[in-house]
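Novice: Here is a sequence with its predicted model. Questions after.
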Amino acid sequence: MYKIGYDVMGSDNGVEVAIQAASEFIKTRKELFLVFVGNEEEIKTALTKYKIDSNRFSIYPTTEFIDMHGSIMDIRRKRNSSMVKVLELLKAKEIDAMITAGNSAAFIAGSHFILGEIEGIKRAGFMPTIPTAIKNKVTLLLDVGANMECDEEDLLGFAKMATVYSQEVLKVSNPQTTLLNIGVEETKGTLLQKEAFKALSSDPFINFLGNMEAREILSGQVDIIITDGYTGNMALKSLEGSSKILMNEIKKELTSSFIKKIKALTLKKSFKAVSEKFDYKNHSGALLIGVDGIAFKSHGSSDVKSWKATLRMTCDAVENDVLNKIKRKAGNF
């Protein structure tokens, strides 16, 4: 049995939603044990509504939490916050992985100061999975916001760690990697992209195919897309926003008249399948890859579906021993 520390305090939707997701998800993983970290009274109240076998969880009580309006200084100021405590549990190896939906800046800072980076890795990066047009295939995109400024060594490190993750968790034997850029030509981009292109091209560990434009992110052509955190964050949020607006517009158009509603019934299953495929809530978790621990961040606005997706990704990372596999290979990076 493995343990996942679950910070239930930091999200916009409160403790009850986090507990509901846990109660539904835990039934799918027989070896999972959850450590709920947060306000004990609120957790117990939620557990009276959403039952979980008492042998499958424990509660680690805290008196503080870091919400979405917090700052990196809260890691120092709020020593008894749920986020700090779950990171400390991971550092002490009392749990195998952790999840939070709290303030991103505080989470990144806390992970850096409490967990530290893997030996041989200079910077950690946020790495979500992106749905693609190819059935059952996802693409790894990183960094999407852990670092506003990167150099070519950072991007090379991201590519190497993502390659190991793709091999071990997604079971891709020889992951194909590209560099997000404004054009496919080698000479495109700023100095960062040009230097990163050289670094990625010359490293034998990376199966590098060259540059990729943002319009191809969802195509499924490759397994890994590398970029700096500033660009990656804008790309990710553009994809999430575009997908949500497009699906809403389709729904609005299909229900705009009685005749259209009748016709839409024949296509309901198809539209639902496409909607589910590109719903970012099914891919809401992002691993902070590069820190010395399996640490996942979920959206601050996480609902039940989002929390369950993050739990699934966290379990997959633990079950495939991805941290130790990255650490073993990091010395050769």
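Specialist: Perfect, thanks for sending it. Residues are numbered from 1 along each chain as shown.
Novice: can we go C-alpha only for contacts and neighbour counts from here?
Specialist: OK.
Novice: all strands for the chain, in order.
Specialist: Assigned strands in the chain, in chain order: 2-7, 32-38, 57-61, 97-100, 125-131, 138-142, 176-180, 207-212, 224-226, 286-289, 295-297 (criterion: DSSP state E).
Novice: Next, format these as CSV and append distance to residue 262.
Specialist: Output for the strands of the chain, formatted as CSV (distance: least, CA to CA, whole Å):
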stretch, distance to residue 262
strand 2-7, 44
strand 32-38, 45
strand 57-61, 47
strand 97-100, 43
strand 125-131, 30
strand 138-142, 34
strand 176-180, 43
strand 207-212, 41
strand 224-226, 41
strand 286-289, 40
strand 295-297, 41
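Novice: Using TSV, lay out those together with distance to residue 68 and mean neighbour count.
Specialist: Listed next are those as TSV, based on distance: least, CA to CA, whole Å; neighbours: other CA atoms under 10 Å:
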stretch	distance to residue 68	mean neighbour count
strand 2-7	13	24
strand 32-38	15	23
strand 57-61	20	17
strand 97-100	11	27
strand 125-131	17	25
strand 138-142	22	27
strand 176-180	29	26
strand 207-212	33	20
strand 224-226	27	27
strand 286-289	16	26
strand 295-297	12	27
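Novice: next, the one to line up against it:
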Amino acid sequence: MARIAIDLHGGDFGPSILIPACFRYFRANPQHHGVLFGNLNARQAFKHSCPANIEWIDTNDISDLAHKPAQLMRRDGFSSIETAFKALRDGQVDALVSAEHTGVLLVLVGKYGALHPALNRPVLAAWLPTLTGTAMMLDLGASFTANQQQLLTYAAVGKALASTGEANPRLSLLNVGAEYYKGPEALRLAHATLQGWSDIDYRGFIEASDIFSGQADVIVCDGFTGNSIIKASAGALDLTFALLKARLEHGLLKPLLAWWLKRQLTTVLKKLDPRLANGALVAGSNLLVVKSHGNANDRAFASAIERAVSALALDSTGKIRRELDKLVEKWPLD
């Protein structure tokens, strides 16, 4: 049984979306327990339909401090997100899921958790759909730039999360070209070092056009690049769906064609559904924290909860710590 803390005041929509998402997940998974942190006034409309495996902790929202995350380090707060972090630190819950913005989560991970010495900040890792399954990409915005050392630590985190015990994961560095002489110096230095790692299947550089091809299990990049790739891909997918919908809405035969296409493409569209891939791991500390998209609907947020439960079952934080320990031992970092 997993006890999952939920911050009800994060994201664009707050309790009106997050409470139904929690009900959806914990009603379908009675073996797990949800601990919802938020203003109890928000529960009034839902109290008669609350599953038995959910409990409520009365707290305030984070208010204006969400825009000034550095101030969270200088004061003891009692907002929903900070109270949830305290519960996670104290072992009252096993994992935390929040749609709060990245800056707040990074600050609170540093305040209440123990970051591995190999990292100077946590790293955001998420799973992307590919032609052959999924691929992990990191960093997605925790750090905007990355030197050689940071790229190597990201590779170690990715290896820990992608390893299945059957074969070494295929790992690539995202670059503007596949040739060894292309890209910034930090990428080229990391490339040279990764060629000496025996416990990964290093595939060299990968271009952005090949991210979704299934050529790699782990794709490593700096946070600015990773975040831009994710948002641009989501925008391109939205544009594609919007153009198809507009094209098929008019004419006598087009609704029938749209119905036929929907039936044929249901499996494909489900695989590409961003709601089912929601949830990035804020990796690198002793705390298991999952960040949801701020604009997640109830189905997407329920997927983020499932991401936390899966990461807990796989001992993701422990695997990352052990992999980073091996990295420091084999490749001393400055």
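Specialist: Received the coordinates, thanks. The structure displayed is predicted, hence computed values, not measured ones.
Novice: follow-up on the earlier one: for residue 250 of the first structure, which of the strands of the first structure is the nearest?
Specialist: strand 125-131 (19.1 Å; CA to CA).
Novice: For that closest one, which helices and strands make contact with it?
Specialist: For strand 125-131 of the first structure, the contact count by 3 or more CA pairs under 8 Å, 6 or more residues apart in numbering; DSSP states H and E identifies strand 138-142, strand 286-289 as packing neighbours.
Novice: Please produce JSON lines containing those, extended by distance to residue 175 of the first structure.
Specialist: Converted to JSON lines, these look like this (distance: least, CA to CA, whole Å):
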{"stretch": "strand 138-142", "distance to residue 175 of the first structure": "10"}
{"stretch": "strand 286-289", "distance to residue 175 of the first structure": "17"}
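Novice: circling back: which among the strands of the first structure is found nearest to residue 328 of the first structure?
Specialist: strand 286-289 (14.4 Å).
Novice: Report the aligned residue range of the second structure for the closest one.
Specialist: Alignment note (TM-score structural alignment): strand 286-289 of the first structure is matched to residues 280-283 of the second structure.
Novice: That stretch vs the first structure, mean deviation?
Specialist: In the superposition with the first structure, the average deviation recorded for stretch 280-283 of the second structure is 0.7 Å (mean CA distance after the TM-score superposition for the first structure).
Novice: Tell me where the stretch 51-200 of the second structure has helices.
Specialist: In the stretch 51-200 of the second structure, the helices defined using DSSP state H, counting those that start in this stretch lie at 80-89, 102-112, 148-162, 185-194.
Novice: Turn those helices into JSON lines, including mean neighbour count and distance to residue 313 of the second structure.
Specialist: Below are these laid out as JSON lines (neighbours: other CA atoms under 10 Å; distance: least, CA to CA, whole Å):
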{"stretch": "helix 80-89", "mean neighbour count": "24", "distance to residue 313 of the second structure": "16"}
{"stretch": "helix 102-112", "mean neighbour count": "19", "distance to residue 313 of the second structure": "21"}
{"stretch": "helix 148-162", "mean neighbour count": "24", "distance to residue 313 of the second structure": "12"}
{"stretch": "helix 185-194", "mean neighbour count": "17", "distance to residue 313 of the second structure": "29"}
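Novice: Compare those and give me the one nearest residue 59 of the second structure.
Specialist: Going by CA to CA, the one of these nearest residue 59 of the second structure is helix 80-89, 5.1 Å.
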